[in-house]
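K.L.:
Pasting a predicted model and its sequence here:
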Amino acid sequence: MNPTIDTLLAHRSIRKFSSQHITPKTLDNILQCAISASSSSFIQCVSIIRVTNPETRQQIAALAGGQHYVASAAEFLVFCADYNRHQQIHPSAQLGYSEQTLIGAVDTGLMGQNALIAAESLGLGGVFIGGIRNDPEQLTQLLSLPEHVLPLFGLCLGYPDQQPETKPRLPQSILVHQETYQAVDKSELAQYDKQITDYYASRSTNSKQMTWSEQITTILSKESRPFMQQYLHKQGFSVK
């Protein structure tokens, strides 16, 4: 093991932060690590919006489903796939292709993960906020996002004021396939479901009785954010 692997394996979402500020130097290091992430064809189609205005933070917290830590975290960053910058450079750029949406999502995710890993390596914690997509129209207005900019997720950062348990992930026996795709091993899944049931029952906060399979069944039994395709098209993404 080494410090990098230790940091990765110790990951947990932090939703309660102390009042300690993040210094400009520390934030600069985190952002530079984010920017250093891999980029498909060196397109660099990501923008990060740092939101510091308390009122805007409160509004985003409400839009995200009442996630108060959006307002209380030392820093809140919004990660966006961004081809508007490219259009400014090349006004006749051919945009709107579905492949570009995929590239934007992948590159943005890589940059966000780099930022969080860097923060955790410095003793900070954080949590990604997919809830910013609950009302993308209002978020677009709040952040003055032009066409060809797509807000994908937020990231709260700060010094942890809690130590939640590490949530068990799917084992390699289910997640890693050898040579070709393989069906789920039901016995391995049953063991994981029991592990998750035990975890939910014993964790220090928000205990519940549910297997992972039951959780997935609940989530995927209905359409989530049915307005998203229309919003994507409005922002100029995946129109062709």
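P.N.:
Nice, I can see it.
K.L.:
can we go C-alpha only for contacts and neighbour counts from here?
P.N.:
Noted.
K.L.:
top helix in this protein by residue count?
P.N.:
Secondary structure of the chain per DSSP state H: the longest helix is helix 98-121.
K.L.:
Tell me where the chain has strands.
P.N.:
Along the chain, counting by DSSP state E, strands occupy 46-50, 75-82, 125-129, 149-158.
K.L.:
Use this one as the comparison:
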Amino acid sequence: MNETIDTILSHRSIRKFKDEKLTKEQIHTIVRSAQQASTSSFVMAYTIIGITDDSKKQALMEISGQPYVKDNGHLFVFCGDLHRAHQLRNKADKEQQELITETIESTEQFIVTVIDGALAAQNAVLAAESMGLGACFLGSLRNDINKVSDLLQLPNHVVPLFGVAVGYPDHQPELKPRLPIETVYHENSYMEDEEQEELINEFDLTLKKYYDSRSTNTRIDTWTEQMIRKYSNPQRMDVSAFVKSKGLNKR
């Protein structure tokens, strides 16, 4: 074990922050750390938008329904971005231009934007936590992805993926259990359903005890029940059409 692994294994989502803004130096350190993440073919297919305008923060908070979107040290919005790459087509010949557009609009390249953005964000969060800060990922910004895009004035081939709220923690939630390692790490081939179901049943009991014993927001719940609720309640079904309207994931 070392300090880096301790930081990773101690991760928890922070949803309540002290009223203290991050300094420009802290913000730049976090962004530079994000930039050092691995990236597919050196595309760096993401853009990070820092939100400092209070009215935009308020609008994003209303979209998400979560107060910590507004009340934090700094709000980052991570976007999948192939706009920069598409702009370069103007320097290519006609045949190349057509191929560039076709390639950029493929599902493969959309996956690249999502992976690049997620890797950068994980680096950013690890950097923030190593500095004594806390963070929370915000998929809830996709509750109205069209409105977020308009608010941030995103051009074609750029889509908002998620937000990350960062700041000085004002609470210390318990460490939430994760699925057993055997459930997510399989050797050589995918695990048989019966074996995985047994492990999930055991995890349900662990998670039930966690919810019942934690200091705040106690409840009776399991992972199985949460997943059934989640996937039987379709949400953000407009995201697919929005992404295609931005010229991504079309082929």
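P.N.:
Arrived safely, thanks for sending. Small disclaimer: the values here were computed from a predicted structure and weren't measured.
K.L.:
So after superposing, what's the score?
P.N.:
Scored against TM-score structural alignment, normalised by the length of the first structure, the superposed chains reach a TM-score of 0.97; 239 aligned residues with a CA RMSD of 1.1 Å.
K.L.:
Adding mean neighbour count, write the strands of the first structure out as TSV.
P.N.:
Output for the strands of the first structure, formatted as TSV (neighbours: other CA atoms under 10 Å):
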stretch	mean neighbour count
strand 46-50	18
strand 75-82	23
strand 125-129	23
strand 149-158	24
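K.L.:
Turn those strands into JSON lines, columns for distance to Gln100 of the first structure.
P.N.:
As requested, the strands of the first structure are arranged in JSON lines below (distance: least, CA to CA, whole Å):
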{"stretch": "strand 46-50", "distance to Gln100 of the first structure": "12"}
{"stretch": "strand 75-82", "distance to Gln100 of the first structure": "9"}
{"stretch": "strand 125-129", "distance to Gln100 of the first structure": "23"}
{"stretch": "strand 149-158", "distance to Gln100 of the first structure": "11"}
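K.L.:
Could you measure from the residue nearest the centre of the first structure over to Gln113 of the first structure?
P.N.:
Nearest to the geometric centre of the first structure sits Phe128, at 4.0 Å (CA atoms, centre = their mean). Per CA to CA, to the nearest Å, Phe128 of the first structure is found 9 Å from Gln113 of the first structure.
K.L.:
now Gly154 of the first structure
P.N.:
In this structure, Gly154 of the first structure and Gln113 of the first structure are 11 Å apart, going by CA to CA.
K.L.:
picking that back up, which part of the second structure matches the longest helix of the first structure?
P.N.:
Mapped onto the second structure using TM-score structural alignment, helix 98-121 of the first structure covers residues 107-130.
K.L.:
Next, the mean deviation of that stretch compared to the first structure.
P.N.:
Compared with the first structure after the fit, stretch 107-130 of the second structure shows a mean deviation of 0.4 Å (mean CA distance after the TM-score superposition for the first structure).
K.L.:
Centre of the chain to that stretch, how far?
P.N.:
7 Å (CA atoms, centre = their mean, to the nearest Å).
K.L.:
Mind listing residues that contact that stretch?
P.N.:
For stretch 107-130 of the second structure, the external contacting residues (CA atoms under 8 Å, 6 or more residues apart in numbering) are 4, 7-8, 11, 29-31, 33-40, 44-47, 78-82, 103-104, 134-135, 161, 164, 166, 248-251.
K.L.:
what's near enough to touch Asp204 of the second structure?
P.N.:
Applying CA under 8 Å, 6+ apart to Asp204 of the second structure gives the contacts Thr222, Trp223, Thr224.
K.L.:
What's the PyMOL line that selects buried ones from these?
P.N.:
Command for PyMOL that selects the buried part of the contacts of Asp204 of the second structure, burial taken from 16 or more other CA atoms under 10 Å:
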select buried, resi 222+223
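K.L.:
which one in the first structure is aligned with Arg178 of the second structure?
P.N.:
So, by TM-score structural alignment, Arg178 of the second structure is matched to Arg169.
K.L.:
Pull the number of nearby residues for that match.
P.N.:
Other residues within reach of Arg169 of the first structure, judged by other CA atoms under 10 Å, total 11.
K.L.:
Give me the distance between it and Val46 of the first structure.
P.N.:
Using CA to CA, Arg169 of the first structure is found at 28 Å from Val46 of the first structure.
K.L.:
right, and Arg12 of the second structure touches His171 too?
P.N.:
No - counting by CA atoms under 8 Å, Arg12 of the second structure sits too far from His171 to count as a contact (10.8 Å).
K.L.:
of the two, who's got more company?
P.N.:
Taking neighbours as other CA under 10 Å, Arg12 of the second structure and His171 compare with Arg12 leading, 17 against 12.
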